[in-house]
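[1] Dropping the sequence and predicted coords here.
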Amino acid sequence: MKKEKCKTLSFRLDEGDFALLEAKCEDLKLTRSEYFRYMLHIPLAADGVEPPGRFIVLDTHTFSGLRKELVKWGYQYNQAVRSLNAIALYIRNGTVDEKWFAETLMKVEESLSKVDAGRAELEEAIHALDETTTMREP
């Protein structure tokens, strides 16, 4: 059931803000009304943040990508820990096969390298987000 829209808003913008609004609407393929309806749902305050706060809003696609990357980190980290636990077990039992030990340590290093590479990639993406967000004075 579609909500009936019965309220009208009217306000003035300077040329710069109007151009910014038009550009954002065009980029997102939204009408001005749709754009403002979406903007109403973005929080301007959060617990522990004094206004005016600075927020980065993540769309579901970006958030999903972050989640997938963190899951990959968890998988690689888990593989490294399992290998280290296997090494510890062999050492406790006094049955250390040097060749197996070296191969397993290489697997651990490979898994942790993948985690670090993913972390560096995510860090770079977060820095890029920070650099592209701007806050204009009203």
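    Noted; the coordinates are in hand.
[2] contacts and neighbour counts: CA atoms only from here.
    Will do.
[3] contact partners of stretch 90-109?
    Contacting residues not belonging to stretch 90-109 are listed as 79-81, 83-84, 87 [CA atoms under 8 Å, 6 or more residues apart in numbering].
[4] Now, of the residues you listed, which are buried?
    The neighbour count (16 or more other CA atoms under 10 Å) marks 79-80, 83-84, 87 as buried among those.
[5] thinking again about what came up before, kindly reformat the contacts of stretch 90-109 as JSON lines containing distance to Glu109 and secondary structure.
    Listed next are these as JSON lines, based on distance: CA to CA, whole Å; DSSP: H, G, I helix; E, B strand; the rest coil:
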{"residue": "Gln79", "distance to Glu109": "10", "secondary structure": "helix"}
{"residue": "Ala80", "distance to Glu109": "8", "secondary structure": "helix"}
{"residue": "Val81", "distance to Glu109": "11", "secondary structure": "helix"}
{"residue": "Ser83", "distance to Glu109": "10", "secondary structure": "helix"}
{"residue": "Leu84", "distance to Glu109": "10", "secondary structure": "helix"}
{"residue": "Ile87", "distance to Glu109": "13", "secondary structure": "helix"}
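[6] okay, now the one to match up with it:
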Amino acid sequence: MEKNVFIFGNGNLSFNDFLSHYEKPLTALFKEENTKFILCDFKGVDTLAMEVLKCVSPNVTLLHIGEKPRYMPDKYKTQVSQWKIIGGFESDQERDFEAVNLCTHFLAFDFNSDEKRKSGTQKSIEKCLEQGKIRINAL
């Protein structure tokens, strides 16, 4: 079965938190055949995941707002030149909605929501769950 994994999270996530919550599940996914990754181009989880995936997988779809991504890893001696880049989205919400539609699975953690504010990450997690996407948890 093919897995299309949307990896996302908060923009202010620290590197140590990224390692705590994303490293083990990502490492396990790298060992599975037929796994593709979906990323967006914001700071935090998005850029850290790009840096991890650039030398590991050609099977990445990167979604971005406007004409070009806000961040893009180096293509030299990496797999980035094989990534599928889709742009032209008008907003983070429109881009994230497309990522949710494309995925079968998701890997995400939200650190920023509370009783007063729901982060974009939390909204995307809820959309994934509403659409029956499978959550990948830390191992």
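    On my side now, so go ahead. What you are looking at is a predicted structure, and each value in this text was computed from that prediction instead of being measured.
[7] Got a TM-score for the two of them?
    The TM-score (TM-score structural alignment, normalised by the length of the first structure) is 0.23; 53 aligned residues with a CA RMSD of 5.0 Å.
[8] May I see the contacts of stretch 90-109 of the first structure organised as a markdown table, with distance to Glu34 of the first structure added?
    As requested, those are exported to a markdown table (distance: CA to CA, whole Å):
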| residue | distance to Glu34 of the first structure |
| --- | --- |
| Gln79 | 47 |
| Ala80 | 48 |
| Val81 | 49 |
| Ser83 | 53 |
| Leu84 | 54 |
| Ile87 | 59 |
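[9] Would you map the helices across the second structure?
    Applying DSSP state H to the second structure gives helices spanning 15-18, 24-30, 45-53, 92-102, 120-130.
[10] swap in the first structure?
    Here the first structure has its helices, by DSSP H, at 15-28, 32-39, 60-93, 98-132.
[11] so the third one versus helix 98-132, what angle?
    In other words, helix 60-93 of the first structure. 160 degrees (axes from the mean of the first three to the mean of the last three CA atoms, to 10 degrees).
[12] Report the buried residues of helix 60-93 of the first structure.
    So for helix 60-93 of the first structure, counting by 16+ other CA under 10 Å, buried means 69-70, 73, 76-77, 79-80, 83-84, 87.
[13] cool, the last one as well?
    By neighbour count, and taking 16+ other CA under 10 Å as the criterion, the buried residues in helix 98-132 of the first structure are 101, 104-105, 107-108, 111-112, 114-115, 118, 122.
[14] now do the first one
    Within helix 15-28 of the first structure, the residues scored as buried using 16+ other CA under 10 Å are 21-22, 25.
[15] Quick one: these as TSV, columns for distance to Glu15 of the first structure too.
    As requested, the buried residues of helix 15-28 of the first structure are exported to TSV (distance: CA to CA, whole Å):
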residue	distance to Glu15 of the first structure
Leu21	10
Glu22	10
Cys25	15
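[16] Going by distance to Glu34 of the first structure, which of the residues you listed wins?
    Nearest to Glu34 of the first structure out of those is Cys25 (CA to CA; 8.6 Å).
[17] Next up, the contacts around Arg32 of the first structure.
    21-22, 25.
[18] I'd say Ser111 of the first structure and Val81 touch.
    No: using CA atoms under 8 Å, Ser111 of the first structure is not in contact with Val81; the gap is 9.5 Å.
[19] that older thread, could the helices of the second structure be laid out in TSV, adding distance to Ala108 of the second structure and mean neighbour count?
    Shown next, in TSV, are the helices of the second structure (distance: least, CA to CA, whole Å; neighbours: other CA atoms under 10 Å):
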stretch	distance to Ala108 of the second structure	mean neighbour count
helix 15-18	10	13
helix 24-30	11	15
helix 45-53	9	20
helix 92-102	12	17
helix 120-130	7	17
